[in-house]
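Novice: Sequence below, structure please.
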Amino acid sequence: MSYADLTFTQWNDQPDGVARRTAQGIADRHGLTPVGLKDTVYAGRSHRVALFDRNGMRFALVPGGRPTLGYGAARFEPVPEQVASYAESASEYGLPPLREYVDAMTSPVRMAEVPAMLIAVEAFNPCQVPRSGASREVPYDAAMAGLARIGLRTTTADEWEWACGAGATTLFRWGDDNANDGYPVDYQTGPHRQRNLWGLAIGQDPYMHEVTTERTIVCGGDGGGATCGGSGFFLGWLTLATAYRDEGFGQWFASEDGYADEILTRPVISLS
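Specialist: Modelled structure (predicted):
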């Protein structure tokens, strides 16, 4: 069998004994150490998490399927605090109506084919992987080469969204609301700091943005621009939306002028 065909429903419907054998089969086929299975609940949804170790790097099983990705702001029902926060930002920066802005800053609604895969629990800076000889690679190319040297790759944009939201249809993976008296970095606890449904630490800090296989698509943050610039609490939280897309930031980050102390990726082990 191909473990890449394993769907969310198939995985969660397996009896515990079968699930353990499935996890062991994945580990054996890919030279991994199974860490264990555990049941988790996130934002009112439950899931069985399978964890694996690869040379000290922890991976979680992310089942596949044909999910709907992206976000359509027509279904967004902001609470009064979100409306008020955005109104202040819109007045200061000349922004369009709230739903129009959310639509512009999130990826379009679409269907995607996503295989089951193993995804790193924590983001990773592959530029730290040793390499021999001098290199003139730009940071993005160096990061991708670093992953390749250890037999990994980063996520596609679709895979990142699926990994982050785990099929949630809300603006954020935990719902549509956000704290209204601070930015994400002001809170060390809360739904954004918790491991998500798959068991991943992802989309927790807007400063910790992650690159994808598409050079200009950056996910999970905006480099801290909205927070550092004091753009308003709702705009600061919006950068953690599952489908968040800042095209301008992505294009700058991918350009010769783009700068980063580190480039974070979400390593993937493709299943066979």
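
Novice: For the rest of this, base every contact and every neighbour count on C-alpha atoms.
Specialist: Fine.

Novice: The residue nearest the centre of the chain sits in which helix or strand?
Specialist: In the chain, the centroid-proximal residue (C-alpha atoms, centre = their mean) is Cys164; its distance is 4.0 Å. According to DSSP states H and E, Cys164 maps onto helix 157-165.

Novice: does the residue nearest to the centre of the chain really touch Thr242, like I thought?
Specialist: Yes - assessed by C-alpha atoms under 8 Å, Cys164 is found in contact with Thr242 at 6.2 Å.

Novice: which residues are common contacts for those two?
Specialist: Each of Arg173, Gly203 lies in contact with both Cys164 and Thr242 under the rule C-alpha atoms under 8 Å, 6 or more residues apart in numbering.

Novice: To check against the first, give me the structure of this:
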Amino acid sequence: MEALTRGMWTGLSVQEKEKLLYGMIALCPAGMEYIGLRTFERFGQRTETGLFLHAGREFVFVPGDRVTLGWNQWQDGMNEETSADLSETVSEYGVEDVDSFLTSQMSPVREAAIAPMLVECQIQSLGWIEATEEEALAGHGSEFAAELEKFKHSDQKGLEQYQAFRLERQGEKVRIQRYNEELTLEALLEEQAEAGFGLLTEDEWEYLYGGGCRTLFPWGDSFDYTMKLKHFGRLEGLTEIVGESVETNPPLVEEDDMPYHLELPNFFGLQFAGDPYKVELTMDSSGEVLPKGGDGGEMICGGMGPLIGYLPAAAVYYRNSNANELDWEDWMDSMYYRRVIRLTDLT
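Specialist: As a prediction, this is how the structure comes out:
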């Protein structure tokens, strides 16, 4: 087990790593395949690790560690651009103490022991599941049929009927999803446990997203205004970024083929939603749901601009203090999850 902590893992040879990675298959659900070693590097952190495949879904090995999580003070401090943007934005809402405001938005500082695990690389939607045309017709009848026909003859990229069905153009085909209103948290946990998987805790999510960093963002304490962000487009070169509303304004810079920066794989090879409208399911020690990586769009809808609007999606330790005011059914539309296999039994 000691070899699977980050400090020891880094010092192992390729042969030693591959021996351990092959050995992990015995602890996994049937059908797990080891693909090979891969190296991921971003934000000043680097991991050489193993890539696995199960039923078409990719997993990576993430070594364990003992880390400090949460946020209550700066490590390096903001640069002048970030500081001016932050102060101007929050002052419009009556906030005078910027540091206290940020601390109130973050999880508390604490020590955590993170077990080594295999982690699903990409998230899956909780509230929306793939459906055939026949299944969608059976559930929504003539309404679905009419919208599908209209969509096929339009130039729309996507269409959503709230908590009913989604249509997405994929080349010549149309991807159909239906809302999974019957799903409960208990059923999800039971289903995944029976299949040999677990779901993330808040500690694990913060470690996977930030790698134990002590900065506000995984790359540092200052916002990166060169990024391309969903709902805003490319920020680079902007001189006026405060107070733009994503609901009433078009993207700040014309779209291009560049991927959204917050959706790119990180130093563990994991991809995150990078979208404040989306949240990822985690749970605390008592089993309560703690949505991470977003706030359902609360701040971005308020016209707070990229820095504060994206704080829930970009800040490593953001914790939505209003999360307990919503029920499970309220989160399902925007909630995603990823599966893990904790390797605590490896000898």
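
Novice: on that earlier part again, need the counterpart of the residue nearest to the centre of the first structure in the second structure.
Specialist: Mapped onto the second structure by TM-score structural alignment, Cys164 of the first structure lines up with Tyr209.

Novice: Pull the number of nearby residues for Pro126 of the first structure.
Specialist: Other residues near Pro126 of the first structure number 27, with proximity taken as other C-alpha atoms under 10 Å.

Novice: which ones are touching it?
Specialist: Going by C-alpha under 8 Å, 6+ apart, Pro126 of the first structure touches Ala142, Ala143, Met144, Ala145, Gly146, Leu147, Ile263, Leu264, Thr265.

Novice: Make a PyMOL selection of the buried ones in these.
Specialist: The buried residues among the contacts of Pro126 of the first structure can be selected in PyMOL (16 or more other C-alpha atoms under 10 Å) with this line:
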select buried, resi 142+143+144+145+146+147+263+264+265
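
Novice: Quick one: the helices in the stretch 101-250 of the first structure, in order.
Specialist: 139-149, 157-165, 225-228, 233-238, 247-254 (DSSP state H, counting those that start in this stretch).

Novice: how about the shortest one, aligned to which bit of the second structure?
Specialist: When helix 225-228 of the first structure is aligned against the second structure using TM-score structural alignment, it corresponds to residues 298-301.

Novice: what's the average distance of that stretch to the first structure?
Specialist: On superposition with the first structure, the mean distance recorded for stretch 298-301 of the second structure (mean C-alpha distance after the TM-score superposition for the first structure) is 2.1 Å.

Novice: starting at the chain centroid, how far to that stretch?
Specialist: Stretch 298-301 of the second structure sits 17 Å away from the centroid of its parent chain (C-alpha atoms, centre = their mean, to the nearest Å).

Novice: Not counting sequence-adjacent ones, nearest residue to Ser272 of the first structure?
Specialist: In this structure, Ser272 of the first structure finds its nearest non-sequential neighbour in Ser2, 5.1 Å apart by C-alpha to C-alpha, 6 or more residues apart in numbering.

Novice: wait, doesn't that neighbour sit right on Ser270?
Specialist: No - if you go by C-alpha under 8 Å, Ser2 of the first structure and Ser270 don't touch, sitting 10.8 Å apart.

Novice: Alright, I will stop here.
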